[in-house]
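In: build the 3D model from these lines:
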Amino acid sequence: MTTPSDPAVRALVAAINAGDRDAFLAVLTPDATLSDDGTDRDLGDWIDREIFDAHGRFALLGERADGLALTARFRNDTWGEMRTAWRFTRSGDKISRIETGQA
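Out: Model (predicted):
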């Protein structure tokens, strides 16, 4: 498995791997929220620090819940590579919530 089956999640992962912040944000609802290891974070600040400024890359390992729950190898220039879990909440065709953390 190389790409998530859910189309919104697939677009989000593609945006991460392309380093495309605008495409990432386009998949989210305007009021989207994010938590990292159970703590709510400022979404814009977090994605810049953990993904886009740190050259984050996402390699899918597996999925559940129709593609809304993923396990991945995530790598960035700050922390190196780690096994991570990602859960997404959809609102229509957009993502309204991202929950991530070490798996």
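In: can we go C-alpha only for contacts and neighbour counts from here?
Out: Noted.
In: buried residues in the longest strand belonging to the chain?
Out: Determined from DSSP state E, the single longest strand within the chain is strand 80-91. Neighbour-count burial for strand 80-91, counted by 16 or more other C-alpha atoms under 10 Å, picks out 83-90.
In: got it, and stretch 3-11?
Out: In stretch 3-11, counting by 16+ other C-alpha under 10 Å, buried: 3-4, 6, 8-11.
In: likewise stretch 8-21?
Out: For stretch 8-21, the neighbour count (16+ other C-alpha under 10 Å) marks 8-17, 19, 21 as buried.
In: to check against the first, give me the structure of this:
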Amino acid sequence: MALSPDQLTDPAVRAFVTAVNAGDKAAFFAALTPGATMSDDGSDRDVQEWTDKEIFSCDGHMDVESQSDDGRALVVNYRNSTWGEMRTAWRFVVDGAGSISRFETGQA
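Out: Modelled structure (predicted):
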């Protein structure tokens, strides 16, 4: 059974997942530090370009299966209208101010 976003331990990760699922680009970027970085399947990507293509233009949605590492590592059934559903792993680096400075995703 999926965890609801309000069950996620880390507040920054909770904000990230909530924003993705709401399609709320402003809230999504508010959860990130300026200059945040990311990778997809081990390759660094441009955050703005990747999120437009993989989340916001195609109804991206995260159903969190499990969390570990104090809520900064997730296993997610991720779906969007481009690729359908896939089981993915997400890792987050959260800075001292509570914003995400890097996230990494890939097949789980």
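In: farthest-separated two in the buried residues of stretch 3-11 of structure 1?
Out: The most widely separated members of these, counting by C-alpha to C-alpha, are Thr3 and Ala8 (11.2 Å).
In: what range does stretch 38-56 of structure 2 cover in structure 1?
Out: The aligned range for stretch 38-56 of structure 2 in structure 1 is 34-52, by TM-score structural alignment.
In: who's in contact with Met82 of structure 1?
Out: Met82 of structure 1 makes contact with 73-75, 102 under the criterion C-alpha atoms under 8 Å, 6 or more residues apart in numbering.
In: tell me the buried residues within these.
Out: Here, 16+ other C-alpha under 10 Å leaves 73-75 buried among those.
In: show the subsequent helix or strand relative to the lengthiest helix in structure 2.
Out: The single longest helix within structure 2, with elements called by DSSP state H, is helix 11-22. Counting by DSSP states H and E, the next helix or strand C-terminal to helix 11-22 of structure 2 is helix 25-30.
In: how close does the helix or strand just after that next one sit to structure 1?
Out: As assigned by DSSP H and E, the chain's next helix or strand after helix 25-30 of structure 2 is strand 32-40. Superposed on structure 1, strand 32-40 of structure 2 shows a mean distance to its aligned partners of 0.4 Å (mean C-alpha distance after the TM-score superposition for structure 1).
In: how much space separates the aligned partner of Lys25 of structure 2 in structure 1 from Leu61 of structure 1?
Out: Here Lys25 of structure 2 is matched to Arg21 in structure 1, going by TM-score structural alignment. Per C-alpha to C-alpha, to the nearest Å, Arg21 of structure 1 is found 23 Å from Leu61 of structure 1.
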